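1. Structure for this input, please:
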Amino acid sequence: MKDFLPRLAAAPLSALAFGILFAWSLYTTILEAREPNVYDFVFLILGAAAAWIYQHVLLMLRLPEWMERAKRGAAR
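-> All right, here's what the predicted structure looks like:
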C-alpha cells in the first residue's frame, strides 16, 4: 500500500497539468478566434487519459478494502 502512495500523489498533479494545458488551448482558441491545431487535440487526449488513469489507480488502491468490507458485511 505504501508503494502506491507516491504514485497516488503524482496522479492528480499530472491530471491537473494536462487539464490546465487543455484549458489554455481552449482559451486561446475561443478568445483569439484561431483555428484549433493538433496540440489542442493532443491536450484533450492527454487530459482525458490522465483522468482515466487516475480513476483506475484509485480503484486499484481501494478495491481490496471494499472487498474486505463486503466480506465482513456478508458474514454478519
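
2. CA atoms for contacts and neighbours, from now on please.
-> Noted.

3. List the residues that contact the most centrally placed residue in the chain.
-> In the chain, the C-alpha nearest the mean C-alpha coordinate belongs to A51, at 1.9 Å (CA atoms, centre = their mean). By CA atoms under 8 Å, 6 or more residues apart in numbering, the contact list for A51 reads P12, A15.

4. In which helix or strand does it reside?
-> Using DSSP states H and E, A51 maps to helix 38-75.

5. swap in K2?
-> For K2, there is no host helix or strand (DSSP H and E).

6. Before we compare anything, build this one as well:
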Amino acid sequence: MEVTVERFLKWKILPRFMMLLSTAMSWRCAEWFMDLDNPTSQQSAFVSVVMGVMTGVFGIWMGHEHKGDK
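-> So this is what the prediction gives:
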C-alpha cells in the first residue's frame, strides 16, 4: 500500500499531533502552577493566558475538523 501525499494530508496527522502537543503543554503548565507553594500574580497571569489561548486553539481546531467532514 502506497501512502500518497493526498492520503497523508487527508489523515490530518500534523494538526492532530500539534493539538496533542498543545494539550500536553497546557497540562504541564497547570501541574507546574498547582505545585507552587506561594504563586505570584505574574505566575497566575501566565497560567491564565496559557489556558485562555488553549480555549481559542481548541475552538479553531474543532472548527477546522468540522469543515473537513462536509
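
7. And the TM-score, once the two are fitted together?
-> The TM-score (TM-score structural alignment, normalised by the length of structure 2) is 0.59; 62 aligned residues with a CA RMSD of 2.5 Å.

8. From S22 of structure 2, how far off is L14 of structure 2?
-> Note on L14 of structure 2: its distance to S22 of structure 2, by CA to CA, to the nearest Å, is 12 Å.

9. Neighbour count for the two, which is higher?
-> Higher neighbour count among L14 of structure 2 and S22: S22, with 17 against 11, using other CA atoms under 10 Å.

10. Show me what that one lines up with in structure 1.
-> In structure 1, S22 of structure 2 lines up with S14, judged by TM-score structural alignment.

11. Same check on Q43 of structure 2?
-> For Q43 of structure 2, the aligned position in structure 1 is Y39, judged by TM-score structural alignment.

12. picking that back up, which residues are in contact with the match of S22 of structure 2?
-> A50.

13. For it, identify the helix or strand it belongs to.
-> Assigned by DSSP H and E, S14 of structure 1 falls in helix 4-31.

14. what do you get for R34 of structure 1?
-> Going by DSSP H and E, R34 of structure 1 is not in any helix or strand.

15. Apart from its neighbours in sequence, what residue is nearest it?
-> In space, and not counting its chain neighbours, R34 of structure 1 is closest to T28: 7.4 Å by CA to CA, 6 or more residues apart in numbering.

16. before we move on, what about A30 of structure 2?
-> What sits nearest to A30 of structure 2 in space, not counting adjacent residues and going by CA to CA, 6+ apart, is V47, at 6.8 Å.
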